[in-house]
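Engineer: Sequence and predicted model, in that order:
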Amino acid sequence: MIAEVTRTQQGYKAVFDRKLAHEPEHVWQMLTDNQKIHRWFAGLQIEQSGKDGYLTFDMGHGNFEKMAITDYEERERLGFEWGEDHVLFKLTPEEGGTRLKLVETIQALTDHTPKDVAGWHVCLDVLQALLDKKGIERTLEWEHWYPEYKRLFESMRVSFE
């Protein structure tokens, strides 16, 4: 399911809402155990967990971006800086599993925004496939979802080349 993107007073918000057939503890491990994170988002790593912690993102060529953890509640919330933006994962136990919401708060739309939002979509698809012990082809997923997000942002009267 495509993210819901809305305009806010501060910019935009993209909300992904997934129902996972797995306990919150298992979903939390996917978000906080570096060996598991690397399987669904290569280059992202928690260096220090907790409210005063931070993540790094490997930008390639030996460049790493440090991102502060802004919200941390064990098995419930993990929020962190994402460049000029912010990402928040929220886990809520539900019968038969976990409701996982990813909220990206976007300060300003750029030509990279559809790629970024499509990237989060694919990451969540991969995370879910890993939990379900199913295979998934990232490239095919990307080729499907990126044009969808590009159209979505263009429909908001934002044009990207």
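Structural biologist: Cool, got the structure.
Engineer: CA only for contacts and neighbour counts going forward, please
Structural biologist: Noted.
Engineer: helix, strand or coil for the nearest residue in space to residue 141 that is not next to it in sequence?
Structural biologist: Excluding the flanking residues, the one nearest residue 141 by CA to CA, 6 or more residues apart in numbering is residue 122, at 6.2 Å. Secondary structure state of residue 122, per DSSP: H, G, I helix; E, B strand; the rest coil, is helix.
Engineer: How about the contacts made by residue 122?
Structural biologist: Shown in contact with residue 122 (CA atoms under 8 Å, 6 or more residues apart in numbering): 138, 141, 142, 145.
Engineer: could you dump these to TSV with neighbour count and secondary structure?
Structural biologist: What follows is the contacts of residue 122, written out as TSV (neighbours: other CA atoms under 10 Å; DSSP: H, G, I helix; E, B strand; the rest coil):
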residue	neighbour count	secondary structure
138	15	helix
141	17	helix
142	17	helix
145	21	helix
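Engineer: Now compare these and name the two farthest from each other.
Structural biologist: Spatial extent of those (CA to CA) is set by the pair 138 and 145 at 10.4 Å.
Engineer: could I get the contacts of residue 122 as TSV with distance to residue 130?
Structural biologist: Listed next are the contacts of residue 122 as TSV, based on distance: CA to CA, whole Å:
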residue	distance to residue 130
138	12
141	14
142	17
145	19
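Engineer: show me where this structure has strands.
Structural biologist: Secondary structure of the chain (DSSP state E): strands located at 4-8, 11-20, 44-48, 54-60, 63-73, 77-82, 85-94, 97-106.
Engineer: Please compare the first structure with the one that follows:
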Amino acid sequence: MSETLAADGDRTVLRMERRLGHPPEKVWRAVTDPAHLAEWFPARVEADLRAGGRIGFDLGGGHPPVDGVVTEFDPPRAIAYTWGDDLLRWEVRPRGDGSLLVLTHTFADRFGAASFAAGWRMCTGTLTQILGGGPATAPGRADDLHEALVARFGLDEGTSEDVPGGWRVRFERQLVRPAERVWAELHPDAVPAPGDAVPPGFTVPEFAPGTVTEARVPALLEYGWHRGDRPAGTVRWELGPGTGHGARLVVTQTGPHDLPGARIAALTAWRAHIADLAKRLLDTAP
């Protein structure tokens, strides 16, 4: 299995390829027939299999159904359809005595890419088992795979931009545990309140924290940082809904233009700190 990630304007394109030892006609049925899709696809599918036809997805578990439209239907070679705001395209190519299955998934949430790729790898792994005639084993979780894909796709890197009065560094990271579990890993003690000392889990040694200015467990913690006796900027942690089974983390730090070295230090320090947090979360129960 191979995965690549690319940008297309403000959208992200995930491309995945999988070699299958089965003829294209067999693979085509598996990726288009709702009865076959029910064995490996992440949602129950109802489809009017023609260009312009309606396609519907039911994830179950209390999730609302999602509608889409078939945008391409070229049997037995390619099918594409929308799933909400996303676009999925499956292509089946002859390859030797088998097939090459190519998935192109286009979406807006770049930082969900590792979740999408891990999920599709697990789904197509189940598809491979079913095509081979064997029983499909439950895939379980893919937390380690998710973290490996975060690194491969560069989703652990921060961004830096100029803002009025200074600069802002920002990290966004999909995590594999819910917000409550993440918060407990960062600060298992009493709930912080404005004016309290900043819990160490939310700090890095390179920047001296002031006191908490805003806290909302388990979603938000903000504090000021200083250089010497001078207030220099803010650090803000936010935990919200994400893809997969975990929370989406956003960490931002602001600082003044006359401390450009601090901007560089922030990119390095927060990348290492968030990577360590993500690694520790892997060792906690789901």
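Structural biologist: Looks like it came in fine. If you're wondering where the values come from, they're calculated on a predicted model, not measured in any experiment.
Engineer: how about the strands of structure 1, which one is nearest residue 131 of structure 1?
Structural biologist: Nearest to residue 131 of structure 1 among the strands of structure 1 is strand 11-20 (8.5 Å), distances taken as CA to CA.
Engineer: Give me the mean deviation of that closest one from structure 2.
Structural biologist: Superposing on structure 2 and averaging over aligned pairs (mean CA distance after the TM-score superposition for structure 1), strand 11-20 of structure 1 comes out at 1.1 Å.
Engineer: list the contacts for residue 160 of structure 2?
Structural biologist: Counting by CA under 8 Å, 6+ apart, residue 160 of structure 2 touches 167, 168, 169, 170, 263, 267.
Engineer: now, which of those residues sits nearest residue 28 of structure 2?
Structural biologist: residue 170 (42.8 Å).
Engineer: tell me the centre residue of structure 2?
Structural biologist: Centroid-nearest residue in structure 2, with CA atoms, centre = their mean: residue 112, separated by 2.2 Å.
Engineer: From what I see, that one and residue 156 are in contact.
Structural biologist: No - with contacts counted by CA atoms under 8 Å, residue 112 of structure 2 stays clear of residue 156, the gap being 11.9 Å.
Engineer: Mind checking which of the contacts of residue 160 of structure 2 land in strands?
Structural biologist: Per DSSP E, the contacts of residue 160 of structure 2 map to strands at 167, 168, 169, 170.
Engineer: most surrounded residue in those residues?
Structural biologist: The most crowded member of these, judged by other CA atoms under 10 Å, is residue 168 (23 neighbours).
Engineer: Please identify the residue in structure 1 that aligns with that residue.
Structural biologist: In structure 1, nothing lines up with residue 168 of structure 2, judged by TM-score structural alignment.
Engineer: Surely residue 168 of structure 2 and residue 254 touch.
Structural biologist: Yes - using CA under 8 Å, residue 168 of structure 2 is in contact with residue 254, at 4.4 Å.
Engineer: Show me what residue 275 of structure 2 aligns to in structure 1.
Structural biologist: Taking TM-score structural alignment, residue 275 of structure 2 has no aligned residue in structure 1.
Engineer: Any idea how many residues pack against residue 275 of structure 2?
Structural biologist: Using other CA under 10 Å, residue 275 of structure 2 has 16 neighbouring residues.
Engineer: What of residue 74 of structure 2?
Structural biologist: By other CA under 10 Å, the residues close to residue 74 of structure 2 number 12.
Engineer: distance of it from residue 50 of structure 2?
Structural biologist: Between residue 74 of structure 2 and residue 50 of structure 2 the computed distance is 9 Å (CA to CA, to the nearest Å).
Engineer: Over which residues of structure 1 does the longest strand seen in structure 2 lie when aligned?
Structural biologist: Under DSSP E, the strand in structure 2 containing the largest number of residues is strand 230-241. Aligned using TM-score structural alignment, strand 230-241 of structure 2 spans no residues in structure 1.
Engineer: Please name every helix or strand in contact with that strand.
Structural biologist: Judged by 3 or more CA pairs under 8 Å, 6 or more residues apart in numbering; DSSP states H and E, strand 230-241 of structure 2 is in contact with strand 220-227, strand 247-256.
Engineer: Can you say which of the ones you listed is nearest to residue 33 of structure 2?
Structural biologist: Relative to residue 33 of structure 2, the nearest member of these by CA to CA is strand 247-256, separated by 33.6 Å.
Engineer: Also compute the angle for the closest one relative to strand 166-174, please.
Structural biologist: 170 degrees (axes from the mean of the first three to the mean of the last three CA atoms, to 10 degrees).
Engineer: Tell me how far strand 247-256 of structure 2 lies from the chain's centre.
Structural biologist: Chain-centre distance of strand 247-256 of structure 2: 17 Å, with CA atoms, centre = their mean, to the nearest Å.
Engineer: Point out the other helices and strands that that strand packs with.
Structural biologist: If you count contacts as 3+ CA pairs under 8 Å, 6+ apart, strand 247-256 of structure 2 packs onto strand 166-174, strand 230-241, helix 260-282.
Engineer: Pick the most deeply packed of these.
Structural biologist: The highest average neighbour count among these, using mean count of other CA atoms under 10 Å, belongs to strand 166-174 at a mean of 21.
Engineer: Which position in structure 2 pairs with residue 39 of structure 1?
Structural biologist: Using TM-score structural alignment, the partner of residue 39 of structure 1 in structure 2 is residue 39.
Engineer: Identify whichever of the helices and strands packed on strand 230-241 of structure 2 lies nearest to residue 10 of structure 2.
Structural biologist: Among those, if distance is taken as CA to CA, the winner is strand 247-256, at 19.0 Å.
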